[in-house]
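Trainee: Predicted coordinates and the sequence they were generated for:
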Amino acid sequence: MRIAIVKETAPGEARVALVPEAVTKLVRSGHDVVYEPGAGQAAEFADAEYEQAGAQPRDDVLTDADVVCSVQPLPIDQIRRLPAGSTTISFLPVAQDLERVAALRDAKVSALALELVPRISRAQSMDALSSQALVSGYRCTVVGAGMLRKFFPLNMTAAGTVQPAEVVVLGAGVAGLQAIATAKRLGAVVRAYDVRAAAAEEIRSMGAKSIELELETLEGSGGYAREMTEDRAQRQRELLAPYIAAADLLITTAAVPGRQAPLLVTREMVEQMKEGSVVVDLAAESGGNVEGSVAGETVRVGRADVWGGSNVPSQMPSPASKLLAQNIVNLLGLMTGEEAALALDFDDEIVDGAFVTHDGVVRHAPTREALGEPEPQPAGEPVETPVSTGSTGEVETTSEEDPS
């Protein structure tokens, strides 16, 4: 099949969906890969590398593509140029982008949303959220270390002892654990907290100290935390306040795709931090864990500088693109049948969970409900269709297969 790589047009997006190394694997599997000139330039991959890998440059990669790979979802005008029956693979924030979902449905384009890939063991190699969170966790720690005007490690010298930086990390998912590991490698004293019981052992395994608040744990589904009540959230903030006040660097990483980030730190808590302290809010784009943080900006709150993350993986586009590309290659391998053709098996929970639209139908239930559409009938169920008998005006019914 023909796989197309588009050049990203969203402001600030420097990643590319497929890197030359991934193209080599796809070409060896029998696929035809085309790319827009300059598609990988912002991620430090030259056109010559794509050609050496076996991809062909084309100004128009959309009109005859079987699969279109991008990081951000395609603009609606590009979706309308895609052939019916083609497939897009990208991140697709469905709850915030219903108009684009409707355009994909109307164009009869199958759309796979990378953030909807189920977080199960079998799908770990396809989990783009985790691969990009790894990049974010590292990047946000390096940013914080660069902003903090003191040493991270302990230094004992003839001129005296320099105490190590005190780092607090809130949230111990993939990004949080990577932030912990990076801060530890830089020599800081690291404490971390997560509402999930299982996270305490993971925090300790990274060499950090787990903050124990003696509150009810909130285990949710898919590796995420369960939503907490406002009373519990308030009590948690009260108990975390002294740890945050003592920190030189606070990193917050708690976020759930498609939902507003939980408020973990109030402005008053930040105002209790020391002069010269730094706050890094990785969840600033989805509402922020820290009150007052602004995505893409550094603001002053009390005596602290608060950095709001904005498309953080794109700030390290080369490694982020390499990881993302391998996720996509693994997904394509799962969905490729005989003769290198796409074969979508919706009995597979990964395929079933990740596709938003297919064959003119919105498959993703929450998005379908948001659009006010009825639940589609399963394929193969007879659908009664009125058929006129002619001059009498009487109507009889006949059964036909539901095309959905």
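Mentor: In hand now; what should we look at? Note that the structure is a prediction, hence the values are computed from the model and not measured.

Trainee: all contacts plus neighbour counts: C-alpha atoms, from now on.
Mentor: Fine.

Trainee: does Val167 belong to a helix or a strand, and which?
Mentor: Secondary structure assigned from DSSP states H and E places Val167 in strand 166-170.

Trainee: Give me the distance from whatever helix or strand comes next after that strand to the chain's centre.
Mentor: Once strand 166-170 ends, the next helix or strand along the chain (criterion: DSSP H and E) is helix 174-185. How far helix 174-185 lies from its chain's middle: 18 Å, per CA atoms, centre = their mean, to the nearest Å.

Trainee: in helix 174-185, what counts as buried?
Mentor: Val174, Ala175, Gly176, Leu177, Gln178, Ala179, Ile180, Ala181, Thr182, Ala183, Lys184 (16 or more other CA atoms under 10 Å).

Trainee: Excluding its own residues, what touches it? List them.
Mentor: Applying CA atoms under 8 Å, 6 or more residues apart in numbering, the contact partners of helix 174-185 are 130, 133-138, 140-142, 152, 167, 169-170, 189-190, 192, 202-203, 206-208, 251-253.

Trainee: redo that, cut-off 6 Å
Mentor: Ala133, Leu134, Gly137, Tyr138, Thr141, Met206, Thr253 (CA atoms under 6 Å, 6 or more residues apart in numbering).

Trainee: again, but for stretch 36-43
Mentor: Contacts with stretch 36-43, where a contact means CA under 6 Å, 6+ apart, come from Val6, Lys7, Ala14, Arg15, Val16, Pro57, Arg58, Asp59, Pro317, Ser318.

Trainee: So the fifth one versus Leu104, what's the distance?
Mentor: Between Val16 and Leu104 the distance is 21 Å, computed by CA to CA, to the nearest Å.

Trainee: how many other residues sit next to Asp97?
Mentor: 12 (other CA atoms under 10 Å).

Trainee: another one to put next to it:
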Amino acid sequence: MLIAVPAETQTHEKRVAATPETVGKLVAAGCTVVVEREAGHAARFPDAAYEKAGARLVDGFRACCADADLVLKVRAPSTVELKDIKSGTAVAALLSPFTNPLLKDYADAGLACFCMEMIPRISRAQSMDVLSSQANIAGYKAVLLAMEHYGRFMPMLMTAAGTVQPAKVLILGAGVAGLQAIATARRMGATVEVFDVRAAAKEQVQSLGARFVEVASDQDAEDSGGYAKEMDDDYKRRQSELVAEHVAKSDIIITTALIPGKPAPVLISEEMVKSMKPGSVIVDLAVEMGGNCPLSEMDQVVEKYGVMLVGVGNIPSLMATDASQLYARNMLNFIQPMLDAESGRLNIDMEDEVVAAALICRDGEFLKPQLLGAEVK
């Protein structure tokens, strides 16, 4: 079985889908692994390390993927890349299922595409959960980005010249990224408040030493997959009033709120930004889906009304080495159960709920018509 690991071509993408560690395990399992030269360079994995692990190095995407049985990527194949992947090839990547206009093209090209974002949140699949592994990194790095642009101390300092009060950090969303941001901000000595629509998040937030801010409601704000779901207008109104009150008192805000398949909910309005103290910082982790603040700008750091808005997209790529190691292990854990030692092929078992959830197309058929916005005939 020939597995290809090409270099990523999307702007600002420094991660790689396989590391020398995971390549070595795939080779030990009987696979042939081809890696495009310098695929791991930006993530600090040299070509020599891949060769030592048993990979064969080639030049260019076409040479890497043209004969592959399985292509491992971080980002979804582009239109140009799609031309160099033969029909029948399996592809595993972050396919951006709710925003990628090429999904149907993958099916038309005869590919078997695994969407890593759609791996279900069940116990057996925790080691394959790329969203969680990458969100962990984003939550940590968001605090560091906030510190970079915040011109004051984070912890309380008692000096001969007087006492410096700790920074007040507000985190909107207590998912994986939010929880890591809480832990990191607390380690830096900040006081932390957290808002999340899911009441179930309260215990986790408090266990990390933060104060939970909640809107009283009888609604269930969590869907079956463990994600936050959209709430009714009355809840949104009360939420906005409560958030506005805490925004005005905050020095740093980190927003992480996302609803799968929908634009990011607006949590911080322009009026709220105006209410913040000069020198305050907002790090908008939802900027790639429109942002939790409408003033955030994609891949930009801008100042509005004296507030710094950090809208850096693809934050995990800023920590490409660790992000790649975790992503590659997620990928390996997903792929290994499908490796058939006898046939040397990929055994795609549609009775496996993890495989069935992640596979979006196969043999020219698109299996998740809801992602296209209309039923596929």
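Mentor: Looks like it arrived, so ask away. Just so we're clear, the structure is a prediction, and the values are computed from it rather than from any experiment.

Trainee: Kindly indicate whether Glu21 of the second structure is helix, strand or coil.
Mentor: Recorded secondary structure, Glu21 of the second structure: helix (DSSP: H, G, I helix; E, B strand; the rest coil).

Trainee: That one and Leu2 of the second structure: what is the separation?
Mentor: Applying CA to CA, one obtains 17 Å for the distance of Glu21 of the second structure from Leu2 of the second structure.

Trainee: Ok, Pro316 of the second structure next?
Mentor: 28 Å.

Trainee: So for those two, which sits in the more crowded spot?
Mentor: Taking Pro316 of the second structure and Leu2 together and counting by other CA under 10 Å, Pro316 has the greater number of neighbours (24 against 18).

Trainee: how about the more buried one, what does it touch?
Mentor: If you count contacts by CA under 6 Å, 6+ apart, Pro316 of the second structure has them with Gln134, Ile137, Ala138, Ala323.

Trainee: same check, this time on Val356 of the first structure
Mentor: For Val356 of the first structure, the set of contacting residues under the criterion of CA under 6 Å, 6+ apart consists of Ala111, Leu112, Val362, Arg363, His364.

Trainee: Could you find the counterpart of it in the second structure?
Mentor: Correspondence of Val356 of the first structure to the second structure, assessed by TM-score structural alignment: Ile360.

Trainee: isn't there a strand covering its match?
Mentor: Yes: with the criterion set as three-state DSSP, the secondary structure at Ile360 of the second structure is a strand.

Trainee: Count the residues that sit near the residue lying closest to it once chain neighbours are set aside.
Mentor: Closest residue in space to Ile360 of the second structure, ignoring its immediate chain neighbours: Leu367 at 5.0 Å, by CA to CA, 6 or more residues apart in numbering. Residues lying near Leu367 of the second structure (other CA under 10 Å) number 16.

Trainee: Also the one 5 residues further on?
Mentor: Leu372 of the second structure: 17 surrounding residues under other CA under 10 Å.

Trainee: so how far is Ala109 of the second structure from it?
Mentor: Distance from Leu372 of the second structure to Ala109 of the second structure, counting by CA to CA: 16 Å.

Trainee: swap in Gln239 of the second structure?
Mentor: 46 Å.

Trainee: got it, and Ala161 of the second structure?
Mentor: As judged by CA to CA, Ala161 of the second structure and Ala109 of the second structure stand 69 Å apart.

Trainee: try Arg329 of the second structure
Mentor: Following CA to CA, the distance that separates Arg329 of the second structure from Ala109 of the second structure is 28 Å.

Trainee: again, but for Gly54 of the second structure
Mentor: From Gly54 of the second structure over to Ala109 of the second structure the distance is 30 Å, taken as CA to CA.

Trainee: before we move on, back to that, after superposing, tell me the mean distance of the strand holding Val167 of the first structure to the second structure.
Mentor: Comparing strand 166-170 of the first structure with its match in the second structure after superposition yields a mean distance of 0.4 Å (mean CA distance after the TM-score superposition for the first structure).

Trainee: Pull up the aligned stretch in the second structure for that strand.
Mentor: When the second structure is aligned by TM-score structural alignment, the counterpart of strand 166-170 of the first structure is residues 168-172.

Trainee: Give me the contact list for that stretch.
Mentor: For stretch 168-172 of the second structure, with CA under 6 Å, 6+ apart as the criterion, the contacting residues are Thr191, Val192, Glu193, Val194, Phe195, Ser250, Asp251, Ile252, Ile253, Ile254, Thr255, Thr256.
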